[in-house]
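A.B. asks: A structural model of the following input is requested.
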Amino acid sequence: MTASLLAGVASVGLSAAGLSAALVLLLFPLMRRYALARPNARSSHRVPTPQGGGIAVLAAMLVTACAGISVLAPGAISAFIPVAMAAVVLAVIGAFDDIRPLPVLPRLLFQFGAVALGVAAAGEIRLFPALLPAPVEFALVVLAGVWFVNLVNFMDGLDWITVAEVAPVTAALALFALLGALPGDAGLVAIGLCGAMLGFAPFNRPVARLFLGDVGSLPIGLILGFLLYRLAGEGHLTAALLLPLYYLADATLTLLIRLRRGEKVWQAHRSHFYQRATDNGFTVLEVVGTVFALNLVLAALATSAVLAEGILVPGGLLIAGIIAVAIVLARFARPRPAVAAGRS
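C.D. replies: Reported below is the predicted structural model:
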């Protein structure tokens, strides 16, 4: 850990938080006028609420991260520019979708292109060189990246839940950079996103006055996926799986359950475990508090996996993370006694 990197991480994080909050205040009248999210089958809110806060989050993250990288890791800025461009493309697509929903096919085509650009920009990373040819691995990573971008979007359906996910994950990634387990430029991007989300958080506090919107959740999913991919490429695949494990489990299990029921998975719904929890008697703050606490546990397990040596210890930590996530999902899926009594 170098003093300059530590100072740079702190500076980028604080600057991103301040800039994000300032941009929200500046843009809020426009978002209230042109980007109202009206309640639908997926919504947890009951009144029209402005969306588009992701514009402030993304802009603050990109400005501060690019500034930090230019000063502390100038050789890495050329590799980050394509990722930033891909994030902006997804933000533009998300902005259109927030105002007037786009058809599924063109939306997916843009997502595949943006994710492919981000994966290519990450460099020559091979996760399974002995098992898969490079083109096949690249295609599978892009497919996984598109799913990750969409699951982050799907999970952004409750006040503060994306903050409760992104803040611990990005803070852990910044810590890994300070520990030397992740390149410094990736750590600056992570802390820039963390700070920008914290700057947005007061406006998304339950009951939210502002939502991220697809303009925010889609590029945030891309940036998070890019950072986790780079962490895996540094030899820390277990940590890269542990950090987003709650989002991965909730979204993927929900998709599989809906497919088994023969439901149209592209349509809005309230089947995610965190949504079922609010129907089962949990308050919004109880749900996001539980998710935040779980993510702190997963971040601690991921940190232990980064510091561990050998194969057995990280494998055991991954099993511990799966058990912790399973406990939370089971708790969310079970109606509280008063709710269960009311349904009987």
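A.B. asks: alpha carbons only for contacts and neighbour counts from here, please
C.D. replies: Noted.
A.B. asks: What ranges does the chain have for its strands?
C.D. replies: Under the criterion DSSP state E, strands of the chain are mapped to 36-37, 49-50.
A.B. asks: Tell me which of those strands sits nearest to W266.
C.D. replies: Closest to W266 of the strands of the chain is strand 36-37 (Cα to Cα; 18.4 Å).
A.B. asks: hang on, the earlier thing: can you lay out the strands of the chain as JSON lines showing mean neighbour count and distance to G221?
C.D. replies: Listed next are these as JSON lines, based on neighbours: other Cα atoms under 10 Å; distance: least, Cα to Cα, whole Å:
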{"stretch": "strand 36-37", "mean neighbour count": "20", "distance to G221": "20"}
{"stretch": "strand 49-50", "mean neighbour count": "20", "distance to G221": "21"}
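A.B. asks: In a markdown table: these, plus distance to A120.
C.D. replies: Conversion of these to a markdown table gives the following (distance: least, Cα to Cα, whole Å):
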| stretch | distance to A120 |
| --- | --- |
| strand 36-37 | 34 |
| strand 49-50 | 35 |
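A.B. asks: Ok, which of those comes nearest G315?
C.D. replies: Of all the strands of the chain, strand 36-37 comes closest under Cα to Cα, at 42.3 Å.
A.B. asks: Tell me which residues touch T64, please.
C.D. replies: By Cα atoms under 8 Å, 6 or more residues apart in numbering, the contact set of T64 is V12, S15, A16, G192.
A.B. asks: Who wins on neighbours among those residues?
C.D. replies: Of all the contacts of T64, G192 has the most neighbours under the rule other Cα atoms under 10 Å, reaching 34 neighbours.
A.B. asks: Alongside the first, I'd like the structure of this one:
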Amino acid sequence: MLITAIATALAAGAGAFVLIAALNRLLPTGMLAAGITDRSAHAHPARQFGGLGVVPAALFAAFIGCGLYGADAAALLGPATGMALLFALGMIDDIRDVGPFIKLPAQIASAALALTSLDPGAGWLGLLPSPLAYVVAMIVIVGFINLVNFMDGIDLISAAGAGTGLLFLGLSLLISGHATVGLMALALWGAMIGFGWHNRPKAKVFLGDSGSLPLGLAAGYLTLVAAQDIVLPAALLPFAYYLVDGLATLAMRLRDGENILQAHARHAYQHARRCGLNEWRIVTEIAVVTLTGGLAALLSPGMPPLLAWLFIGGGWLMAIALYWRFRLLS
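C.D. replies: Next up, the predicted model:
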């Protein structure tokens, strides 16, 4: 299993790296160029086609990895189809903004596709009536789609935050016997590493909606699968900083009467960047908190209950502390 997992991640990383490098050469100059607005964290030309390398490379490597290991790849069909739908939507949106009234129904449809591969009777969802379990699971996935999309606001943050989170989700899923989706998570992590080379400051390539939307769906779906075997706070822990920053910023915008469907630049990490903290410092701190939380999530199932909850609580406190560190800079 270990050899297959490593090979899957390496293949996805190499595939994403090569695809993005090729697209950078082959696509016409100016195509899929990211506009520079008052919300931008960059002031230099860059193009948003990283997802065109990440998503195909990750899905291809995941299916091949399942074939090599003998895992049932049919379990990937639901989330892979949902990711493909968002991949197509994201490509269109990266060229021309389609607006929230098209995006949201497409996100709901993609979440419904992903849920065809999820057992709603397992884990904490099994405590809910079946219709309610589906609704809650769909809200979680749609929430993650938007969370990862909105948090993709500076160079390398998606590789450091979402990518590292997917690594620990993948390891946790493999340990708990979910080989198919575990390989998918590790393939996505590998692809994000390959993308990260092109996205390092000052980035020439951004992830774009074609990458961030499918990545968010995968993160939400895989978190739900992981929560079938470990407690929910631990399953969410690899994305603790994303969740703290995303939910706290959402609450702040609601308090201020903003339209929460519109793009913005009010996240704590964006505030830190405007206050002069450079991208490398921000993403390194996010990666360290995500790494620590991921380790706590991975190790806590084998610990005595009290110690496990101390580790889980410590991971969440680190994420909250980092949020306030960024928010209180001036």
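A.B. asks: With respect to G113 of the first structure, which of the strands of the first structure lies nearest?
C.D. replies: With Cα to Cα as the criterion, G113 of the first structure lies closest to strand 36-37 of those, at 27.1 Å.
A.B. asks: and the closest one, which stretch of the second structure?
C.D. replies: The aligned range for strand 36-37 of the first structure in the second structure is 33-34, by TM-score structural alignment.
A.B. asks: still on that earlier bit, inside helices: which ones of the contacts of T64 of the first structure?
C.D. replies: If you go by DSSP state H, those have V12, S15, A16, G192 in helices.
A.B. asks: any idea which of those residues is closest to I55 of the first structure?
C.D. replies: A16 (12.8 Å).
A.B. asks: show me what contacts the equivalent of that closest one over in the second structure?
C.D. replies: A16 of the first structure maps onto A12 in the second structure, with residues paired by TM-score structural alignment. Counting by Cα under 8 Å, 6+ apart, A12 of the second structure touches V54, A57, A58, F60, A61, A62, A187, L188, G190, A191, G194.
A.B. asks: P238 of the second structure: which of those residues is nearest?
C.D. replies: Minimum distance to P238 of the second structure across those is 14.4 Å, recorded for L188 (Cα to Cα).
A.B. asks: quick one: that closest one and L76 of the second structure, what's the gap?
C.D. replies: 13 Å (Cα to Cα, to the nearest Å).
A.B. asks: can you pull out the helices in the stretch 51-200 of the second structure?
C.D. replies: Counting by DSSP state H, counting those that start in this stretch, the stretch 51-200 of the second structure has helices at residues 51-69, 77-95, 100-115, 130-151, 157, 164-175, 179-199.
A.B. asks: So which of those is nearest V205 of the second structure?
C.D. replies: Taking Cα to Cα, helix 179-199 is the member of the helices of the stretch 51-200 of the second structure nearest to V205 of the second structure, at 5.4 Å.
A.B. asks: okay, and that closest one goes to which residues in the first structure?
C.D. replies: Using TM-score structural alignment, helix 179-199 of the second structure pairs with 184-204 in the first structure.
A.B. asks: Aligned counterpart of G257 of the second structure in the first structure, please.
C.D. replies: Per TM-score structural alignment, G257 of the second structure is aligned with G262.
A.B. asks: mind listing what its match touches?
C.D. replies: No contacts exist for G262 of the first structure under Cα under 8 Å, 6+ apart.
A.B. asks: Now render the contacts of A12 of the second structure as TSV, adding distance to H178 of the second structure.
C.D. replies: Formatted as TSV, these follow (distance: Cα to Cα, whole Å):
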residue	distance to H178 of the second structure
V54	22
A57	21
A58	17
F60	18
A61	17
A62	13
A187	14
L188	16
G190	18
A191	20
G194	24
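A.B. asks: Just give me the closest of these to D72 of the second structure.
C.D. replies: Minimum distance to D72 of the second structure across those is 11.2 Å, recorded for A62 (Cα to Cα).
A.B. asks: Name the nearest residue to the counterpart of the closest one in the first structure, ignoring sequence neighbours.
C.D. replies: With TM-score structural alignment defining the correspondence, A62 of the second structure maps onto A65 in the first structure. Distance criterion Cα to Cα, 6 or more residues apart in numbering; nearest residue to A65 of the first structure, sequence neighbours excluded, is V189 at 5.0 Å.
A.B. asks: Verify the contact between the one you found and M61 for me.
C.D. replies: Yes: using Cα atoms under 8 Å, V189 of the first structure is in contact with M61, at 7.1 Å.
A.B. asks: ok, now which ones touch the alignment partner in the first structure of D152 of the second structure?
C.D. replies: The alignment partner of D152 of the second structure in the first structure, by TM-score structural alignment, is D156. By Cα under 8 Å, 6+ apart, the contact list for D156 of the first structure reads T162, S217.
A.B. asks: make it 10 Å
C.D. replies: S43, N150, T162, V163, E165, F211, L212, G213, D214, G216, S217, L218 (Cα atoms under 10 Å, 6 or more residues apart in numbering).
A.B. asks: So what does the last one match up with in the second structure?
C.D. replies: Spelled out, that is L218 of the first structure. For L218 of the first structure, the aligned residue in the second structure is L213 (criterion: TM-score structural alignment).
A.B. asks: Give me the neighbour count for that match.
C.D. replies: L213 of the second structure has 31 neighbouring residues, counting by other Cα under 10 Å.
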